[in-house]
Structures are given as C-alpha cells and as structure tokens.
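Colleague: the following comprises the amino acid sequence and a computationally predicted model.
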Amino acid sequence: MRQRNKPWADDFIAEHADLIIPAPEKHRGKWKEIFGNDHPIHLEIGTGKGQFIAGMAEQHPDINFIGMELAKSVIVTAAEKVLAKEVPNVILLNNNAKDLRDFFAENEISGIYLNFSDPWPKSRHEKRRLTYRTFLEQYEDILIEGGTLVQKTDNRGLFEYSLVSYNQYGMLLEDVSLDLHVNEDPMNVKTEYEKKFSAKGQPIYRCQVSFQS
C-alpha cells in the first residue's frame, strides 16, 4: 500500500530521538541499558502504524518491545500511538531489517513478531520474504534459546510457504491456527490490517514456532 508522504517526518523523528533511536547499530548488545531494566526484549519486524506494538506494550509492562519500520511516513504514526498510550517499554527503529545482526547481538532477543509481512508472491522475490531461510538464520542468531517467533498473516500462500520453510529449517511448530478469530482470544492484540481483514470475514493465519536446540 502506498503511504502518503509526511514532510514533517524528519523533524518529528529528530525531536523524538529517545523513542525513534538513531544509529541503532551503536547499541548492539546493549539494548537493556537503553530500556534501563533487565526485562526480556521482543522485536516486531514491520511495525506499520504501531497499533500492535503499542497495545502489546500496554498489555505486557514486564516486556520491552522494539519495533522496526523502514517507511518514515509510517513509523511517525506508530510513534504517535506509542506516545498517546504513554508506554515506556517501547522503542522504534527506522531501519531496514535485511541484516538484523547489525543491530542485535546473539541471544539478545526473546521473541519476534512478523505481522502481515509483504508476501512477495513472485518466485524471483522469494529471498525477500521474511520467512526465507536467510532471515531464519538471523532470527536464530539473535534469539535466546527457547525464544519464539510468532507470525500472523491474511495471505494463505505466504503462510503455507512459511510453514514449509520452518519445517525445512528444522524448527518446532508449537501452535498453528488457520482461522485465528474463530475463538476470540481476549489477549490477542490486533494490528490495523488484522482488524480490516477480519471485519471482511477473511481468515487470519497464525503460528508460533521456535528453534530446536
């Protein structure tokens, strides 16, 4: 989806450097110092407009959340949601997630979320999918032992591809749902896309996986 340009985005990002962290590579291996506590850190790749990460932070004050979003026009909206909820356990990164090891050390992250990622349906773009094996290698490196990856999507093709990818990589499928909202979970924090698609009656696919030691 094309995002509307926000000419004020650069100024907003500069003014909120305590929330949208500049030069995150400098904090590699030291994110707990930035949060000022020893709570586990969860990472959302592709934060979008921030409804999920702000809601999760409010629901889980004992977990620190980092959201990565490349589009400036989108991350400022996410930042506004975080500021409105006044949740201190969120920071945002306006960076590309193509190599997470630039920003995070081994065993630094306890959980990863992939919410409604771009499916990149064309075969020639397979390597861009966030569940392609080269991304899984990165997740394995930065996750603690026993850390989990949770994926939600409305795209059945991407979901099926991801399940195969997890299986081929030797990951453990802990939970798989082909229609997440059949039994409404009050603890499920919906993203903007999730609300939109589920309201149209589209099934939401979800799985939780982990790397086997």
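Modeller: Everything's here; your move.
Colleague: all contacts plus neighbour counts: C-alpha atoms, from now on.
Modeller: Fine.
Colleague: quick one, what contacts S165?
Modeller: Neighbour list for S165: T131, Y132, R133 [criterion: CA atoms under 8 Å, 6 or more residues apart in numbering].
Colleague: same check on H42?
Modeller: Applying CA under 8 Å, 6+ apart, the residues contacting H42 are I63, N64, F65, I66, I109, S110, G111, I112, Y113.
Colleague: next one for the comparison:
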Amino acid sequence: MRVKHKKWADPLIAAHPEMMIENAPQYKGKWQTRFAKEQPLHLEVGMGKGQFIIGMAMAHPEINFIGLEIQRTVAAIALKKALEKELPNLQLICGDGGDLAEYFAPGEVSKMYLNFSDPWPKKRHAKRRLTYKTFLASYRNILQEHGAVELKTDNMGLFEFSLASMNNFGMHFDGVWLDLHNSPENEHNVETEYEQKFAAKGQPIYKLTANF
C-alpha cells in the first residue's frame, strides 16, 4: 500500500546518513563497517514502518540487521522509530529490493526476511512476486552457503506459490507453519505491523524457512 509522501521525510533521511543509506552500492562488500562490531548480517526486504526489523535488532544484539524499503516516507517512518532506540546493530536502506546484487557482495548476507510482501495475485504478475525464481537467484547470490530465507504472509496463494517456487529451485525447507500464532514457533516470534492487523482479525499467519 502506497503512503502519501510527507514533507518531513526527505529532510529526516538526509539528516541521518549514520543510520539511513541512500547510495547502497557504495557499501557492497563493506557493510560490516557500518556497524559497531562484525557479526552475522540479516536483511529484511520491504521493512515497511520498521516494527519487525527494530524488534529483531533489540531481541538479538549478537546479529547485525539491515532493513530495506523503497517508499521514502515509509522508510522515514522506520528511521524515526529506529533513532529512538539507538541500536548499534541496525542500519536502514532506502532503495529497491530488485537491486540486491548491486548492494551486496556474494555471500555477504547470512539470512533474509520477506514479510507480508505484495502477493501480486494475477497470474500475469507472477514474475513480480519476491519468491519468483529470478528473485530466488538473486538471494542465492548474496547469501552465504546454506543461507536462509524466511517468509511470513497472510496470503495463502502467495504461500503456496512460494513453496512450489522454492522447491522447484532446489531449496531445502527447515520449517513450514500453516498457523504460526498457534504453534510453538510463535514463542519467539517478532510481529510486523501487518501481522498484528491480520492476526487480530483471526487470519492465520503462514511461515516458512528455507535454505539454498
């Protein structure tokens, strides 16, 4: 969902280059220099307003996290939240998830998160789904050996498509959950904004984790 552009967004992003990166390719292969110390690097593509990636950074200080968002106002909202927490293991990118090979060196990322991505339900738009084979190939390129992709969605169609796409790509499933919030996996689950919204309506949340 598109968010109306806010006048304060661009000045906020420009004022905090220590947290928000607009020219991500300049750090390709050098992302660890953006953090207080070198640790495994996890990436969320499409972080939205940042609730998940900020929550993960707070819960796991032993991991470095990057949240990526293409919409500038949405990215600025996440930035505002992140600045309040002062997390040394969190960095944000305002950029396009389709350019990952330009942003990260091969094997630079340990794990990726795809949370409530646009399902693109029409068949003719299948190539736009973030679990389509061309995207999976780009993920494999930047992930380390046996690097994992974790997906959460409320959309059964996208979930079924993702299972088939990942299986056909030769990925190995570490876990599949058809009702995350009513499973033991939910014990340490960090929710996104969309997840809270859909779960409150009784919508089951689907989750999978797979590696290359």
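Modeller: Thanks, I have the structure now. Owing to the predicted nature of the structure, the values given are computational and were not obtained by experimental measurement.
Colleague: let me have the contacts of H42 of structure 1 in TSV, extended by neighbour count and secondary structure.
Modeller: TSV is the format used below for those (neighbours: other CA atoms under 10 Å; DSSP: H, G, I helix; E, B strand; the rest coil):
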residue	neighbour count	secondary structure
I63	19	coil
N64	25	strand
F65	26	strand
I66	22	strand
I109	26	strand
S110	20	strand
G111	22	strand
I112	24	strand
Y113	21	strand
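Colleague: would you reformat the residues you listed as TSV and include distance to K98 of structure 1?
Modeller: Output for those, formatted as TSV (distance: CA to CA, whole Å):
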residue	distance to K98 of structure 1
I63	24
N64	22
F65	19
I66	16
I109	16
S110	19
G111	18
I112	15
Y113	15
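Colleague: please, where are all the strands along structure 1?
Modeller: 41-45, 64-68, 90-93, 109-115, 143-153, 172-177, 205-210 (DSSP state E).
Colleague: still on that earlier bit, can you pick the most crowded of the contacts of S165 of structure 1?
Modeller: T131 (24 neighbours; other CA atoms under 10 Å).
Colleague: that residue: what's it in contact with?
Modeller: S162, S165, Y166.
Colleague: and if you look at L172 of structure 1?
Modeller: Counting by CA under 8 Å, 6+ apart, L172 of structure 1 touches Y166, V209, S210, F211, Q212.
Colleague: at 6 Å instead, please
Modeller: V209, S210 (CA atoms under 6 Å, 6 or more residues apart in numbering).
Colleague: what do you get for the one 4 residues further on?
Modeller: The contact partners of V176 of structure 1, by CA under 6 Å, 6+ apart, come to R206, C207.
Colleague: hmm, 7 Å instead?
Modeller: R206, C207, Q208 (CA atoms under 7 Å, 6 or more residues apart in numbering).
Colleague: what do we get in structure 2 for the last one?
Modeller: Yep, that's Q208 of structure 1 we're talking about. Aligning on TM-score structural alignment places Q208 of structure 1 opposite T209 in structure 2.
Colleague: next, count neighbours for its match.
Modeller: With neighbours defined by other CA under 10 Å, the count for T209 of structure 2 comes to 20.
Colleague: what count of nearby residues applies to the closest residue in space to it that isn't next to it in sequence?
Modeller: In this structure, T209 of structure 2 finds its nearest non-sequential neighbour in E150, 4.4 Å apart by CA to CA, 6 or more residues apart in numbering. Counted by other CA under 10 Å, the residues lying close to E150 of structure 2 total 19.
Colleague: pretty sure E150 of structure 2 sits against N115.
Modeller: No: applying CA atoms under 7 Å as the test, E150 of structure 2 and N115 come out as separate, 8.1 Å apart.
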